[in-house]
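Asker: using only what follows, build the 3D model:
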Amino acid sequence: MKKQLTFALASALTVSTVLAGCGNDEKKASDAKAKEGGPSGEQVLNLLEASEIPTMDTVLATDAVSFNVMTNTMEGLYVLGKDDKPMPGAAESYAASEDGKKYTFKLRKDAKWSNGDPVTAKDFVYAWKRAVDKATAAEYAYIMFDVKNAEKINKGELPADQLGIKAVDDYTLEVELERPVPYFISLISFSTFYPQDEKFVKAQGDKFGLEASTTVYNGPFVLSEWKHEQSFQLKKNDSYWDQTNVKLSTINFNIVKDVATGVNLFETKEVDRAGLTAEFVDKYKSTPEFVTKQDPSVFFVRMNEKNKALANKNIRKAIMTGFDKEGIANVLLNNGSIAAGGLVPKDFVSGPDKKDFRAENGDLAKTNVKKAKELFEAGKKELGVDTIQLELLNFDSESAKKIGEYLKEQLEKNLPGLTITIKQQPFAQKLKLETNGQYDLSFAGWGPDYPDPMTFVDMFVTNGAHNQMGYSNAKYDELIQKGKTDMTDLKARWNNLLEAENILFEDAAIAPVYQRGRAFLQKEYVKGIVEHNFGGDFSFKWAYVQK
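Answerer: Predicted coordinates for the structure are as follows:
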């Protein structure tokens, strides 16, 4: 988280500020708060989401939709605040050893689960062991491999009780690492590191995390209602230790897949935040409610090398360089997105020399139609074929459909002999097909889970949980392993990660498309939504309505 992304350009926020039911005294108090700059009116926020929640099991989640809901209903040892600075969550404080390999966390004694159970150190021990247990088959188990023995446990070489985590007592937790990790406190804000109530999880069995009632919460909100593929609702968690700082009483989500519907809701004053693309940007960009933001999420085309044609490097290189990325970003999307020059996004992280990763490596997948045609012809000759047919797996939103059709038109025109069919699927089903390798090409996205290039480049190690396309390069694996295990020379580590990304594109493992921008309309009375560059996209703990 980041996480596998849904194509969520239709996402929007809407706020209900109806004052029905307020007495005169309440209204006067509300008006006074408004003048002071605080919350006023009914604290109900309504949002649109583009996809169904795949799971609420923090150990099994792999996607942005799940992580966004978990960020607001659950809480780890530390959480992300404004400007992505880690701040105390279930833990009050921590102490680190001089060598940076041992952390001792003091948990707060007033933290509770929504069922009334206390949140204790044992809840973290249970969840972390469950995440790395080979039998759990958690795709995100690898994100815990900095914890002592986690990788060996996940490979089945050691039992789970050898994991470097220990409940000294109910409110003291010790964590041992394999190596110092400079961003460890930011890392543990990620959902896979959240605690779980063992008694509750075991009582739910295989239903845990699949319904609102079969999940328990320790964050600012609870998932109070979940109508699959239609809507879901969050309510303020009265058991939350910091509930006095949570202003919203209710957050309603409705699943809407197209931009035009969101814009229409905005215009009819039912929606207070609506995502925009293309012609809508041109229509609204001069209005005071128009906002654009850069996003460190990258969309790309996966190429499954289990397909005979895509196992050929020339065919992959032809696809990677054979379509107009600028056209997709600047014309088709027109929302602040930019053409992607690699896997690690622009303006995300800088190295020891303060140089931006993307700026250092440059554009590794420049469009070159003439060269792409030559590569495609060479690939066909090597394969002994005149034509190639491929299927493009895609999201089922309106905007994703437009991008899929554009890619098909560009590649079929620029690479004679290529035929592409498009298979649009709901988000959860698309993730399942990717995980099972049941696709040829797949339009996919990835956002960062923590502030380091590794959150992108380690996806494609041989047999990696998020590789999902049969890619393998021994040198690439070696460089990633060095980047994970050797923090003694940060400049050398940075250079290794730069080289690894270069190898990825020399092999044409993926075809980068664009780095996402967000263009949207927002009413001025929506306040306090905190947006994150990694982990869950939004925190609503500090959000409120002022009208």
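
Asker: C-alpha from now on. contacts and neighbour counts both.
Answerer: Fine.

Asker: show me where the stretch 151-300 of the chain has strands.
Answerer: Assigned by DSSP state E, counting those that start in this stretch, the stretch 151-300 of the chain shows strands spanning 165-169, 172-176, 221-227, 231-236, 250-255, 273-275, 290-303.

Asker: pick the most buried one from these.
Answerer: strand 273-275 (a mean of 28; mean count of other CA atoms under 10 Å).

Asker: and that strand, what other elements does it pack with?
Answerer: Packing contacts for strand 273-275, counted by 3 or more CA pairs under 8 Å, 6 or more residues apart in numbering; DSSP states H and E, involve strand 12-16, helix 259-267, strand 510-522.

Asker: second input sequence below; structure requested for side-by-side comparison:
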Amino acid sequence: MKAKKLRRICAVALTLALGMSVFAGCQSKQEESRKLIYNLGEDPETIDPTLNTSSGSGSVIDNAFEGLMRLDENEKAVPGVAESYEVSDDNLVYTFKLRKDAKWSDGEPVTAKDFEYSWIRAISKETAAEYNYQLFYIKNAQKFNEGTATREDVGIEVVDDHTLKVTLEAPTAYFLELTTFTTYMPLREDIVSSDPEGWALDPETYVSNGPFKLAQWDMKDQLVFEKNENYWNKDDIKLPGVVYKLVTDQNTAYASLKSGEFDMVDTVPPSEIESGQAEGLVTIHPNLGTYMVVFNVGKQSTLSEDAKKVLSNAKVRKALSIAIDREGIVNEVTKAKQTPAYAFVPEGILNAEGEDFADRKYYDANKPNIEEAKKLLAEAGYPNGEGIPTLEFMYNTEGSHNLVAQVIQQDWAKIGVNVELTNQEWKVFLNTRQQGGYQIARHGWLGDYVDPMTFLDLWVTGGGNNDAGYSNPKYDELVNGAKVEADVNKRWDMMKQAEDILMEDMPIIPLYFYNKTTGAKPEVKGVRVSMLGHVYFDKAYIEESK
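Answerer: Now for the predicted structure:
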């Protein structure tokens, strides 16, 4: 959920700012008297930075908190709470100097201890943070999580209130970008430890250090954020606040935008994209992410023996993959100019020579191959799908996921595989998938930074976000080796080999590379939509004609 230009891996800056010109001849002014009303969609799973795994919730957190570094409009890490930093000659030790005017929303100073507490909380086993692996780049962080190292062994040192020294396991080109990620945000120990389960639900205790602070949370209705007058850069914040509405039906939300009730919506119904673009209401933003289907291949304790046997067969999974009409999905269902996915790692991650990591096509993503799919099923022992029980495909209720699921259901029926569709509300869906209470499920992943590793380390054995339960020792070896490989060319090749293994095993079916569609009134200015899917309001304002 964060991005940047790496030392040897760069990406085209795809961040866009929303805005339309006002009518010719009209003078305009900045309206600072009202909050921007933005429809987020589903109720956040959590807005605890340590526990969050969702890009939607991440956008909320990004506007409430600030890390040592933050991302600018070009997805580069620039000073946030840290006003400066130094890196040792061996690229292993980072020393951050914190701003002395950085404060929490209650006026208390932000200190190095706040970062230390947050990071140790994230890697503590009892916290069970799914994103704890994002801090395993820090020396002995993983060993501490596993119980084989002490707190004193971890490479996090508070030198003084305004100096934090971090020692890494190995040189990590994108470490500064990692410090912009939600799991790296600071937290107040006195606040969180007093109510670990409830502090992030109550505006009185949701103390943050970013541009906005939580004022009200009406579950399934709205979150109201106000400008944080104690934010060190408060003079540059133009909005008095942001209201996150929680209307899950895209059509209802878009109608509220057109009627003037909402200023901006996070997603647009596929049927409204073309006309909305013509009206100047809809913008399509490139995203670094992949929409996919995930198989339960390793968390199967609740599955029947027949389902286990089918889902554990790679030939069956490959057959189901090549039977899907990806081009039909992006042209007829999603309609946001997405690219049918021919690999897992999406387009847009370049090396120093300008080569895109996504330069290999593992199958023809532009048309289904029914005959080859049937052949694979027969080789797997299921000719024409005979012997395969009716499988269950689970998706979350919000958005157009049901339409995508229906296409998949129809495509699989063509090769003799029947699927029952089920859906769950977002929070329940995430928990069910994470716990392994499914057979096949809808999935999607947006990069947390601009490097193939943000996608590939998702599937290492035992990974916090490895909802497939996938495990391959050779894959683990390549991914973990690439994390510490100093030679950028060898590292690049190791990651390519890892993706080769993943696509051969096929625990997932990549469907398309994401785009993000947002809708906004023409007078909404300065909202930044990151290529990693986050929406920033720190430079936003509402311009109204006189």
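
Asker: got a TM-score for the two of them?
Answerer: The TM-score (TM-score structural alignment, normalised by the length of the second structure) is 0.90; 513 aligned residues with a CA RMSD of 2.2 Å.

Asker: in a markdown table: the helices and strands packed on strand 273-275 of the first structure, plus distance to residue 486 of the first structure.
Answerer: Below are these laid out as a markdown table (distance: least, CA to CA, whole Å):
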| stretch | distance to residue 486 of the first structure |
| --- | --- |
| strand 12-16 | 42 |
| helix 259-267 | 45 |
| strand 510-522 | 27 |
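
Asker: what range in the second structure does stretch 162-179 of the first structure sit on?
Answerer: Per TM-score structural alignment, the counterpart of stretch 162-179 of the first structure in the second structure is residues 153-170.

Asker: from the middle of its chain, how far away would that stretch be?
Answerer: Computed by CA atoms, centre = their mean, to the nearest Å, the chain-centroid distance of stretch 153-170 of the second structure equals 27 Å.

Asker: for it, give me every contacting residue.
Answerer: 91-100, 111-113, 116, 137-141, 144, 483-484 (CA atoms under 8 Å, 6 or more residues apart in numbering).

Asker: what's the answer for stretch 236-256 of the first structure, then?
Answerer: 10-11, 39, 43-52, 110-114, 116, 218-222, 229-235, 262, 541-545.

Asker: could you rerun that using 6 Å?
Answerer: Residues outside stretch 236-256 of the first structure that contact it (CA atoms under 6 Å, 6 or more residues apart in numbering): 43-51, 110-111, 114, 220-222, 230-235, 541-542, 544.

Asker: that one aligns to what range in the second structure?
Answerer: Under TM-score structural alignment, the match for stretch 236-256 of the first structure is residues 227-247.

Asker: other SSEs contacting the helix ranked longest in the second structure?
Answerer: Counting by DSSP state H, the longest helix found in the second structure is helix 488-505. Here helix 488-505 of the second structure touches helix 473-484, going by 3 or more CA pairs under 6 Å, 6 or more residues apart in numbering; DSSP states H and E.

Asker: what sits up against the helix it packs on?
Answerer: Taking CA under 6 Å, 6+ apart as the rule, helix 473-484 of the second structure contacts 170, 460, 491, 494, 498.

Asker: and the counterpart of the fourth one in the first structure, how many residues sit next to it?
Answerer: If I follow you right, that is residue 494 of the second structure. In the first structure, the residue matched to residue 494 of the second structure (TM-score structural alignment) is residue 496. Using other CA atoms under 10 Å, residue 496 of the first structure is surrounded by 19 other residues.

Asker: tell me the contacts of residue 496 of the first structure?
Answerer: residue 479.

Asker: go on, residue 114 of the second structure?
Answerer: Going by CA under 6 Å, 6+ apart, residue 114 of the second structure touches 186, 187, 188.

Asker: ok so, going back, of the contacts of stretch 153-170 of the second structure, grab the buried ones for ChimeraX.
Answerer: To isolate the buried members of those in ChimeraX, using 16 or more other CA atoms under 10 Å:
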select :92,93,94,95,96,97,98,99,111,112,113,116,137,138,139,140,141,144,483
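
Asker: in helices, which of the contacts of stretch 153-170 of the second structure fall?
Answerer: Short answer: the contacts of stretch 153-170 of the second structure in helices (DSSP H) are 112, 113, 116, 141, 144, 483, 484.
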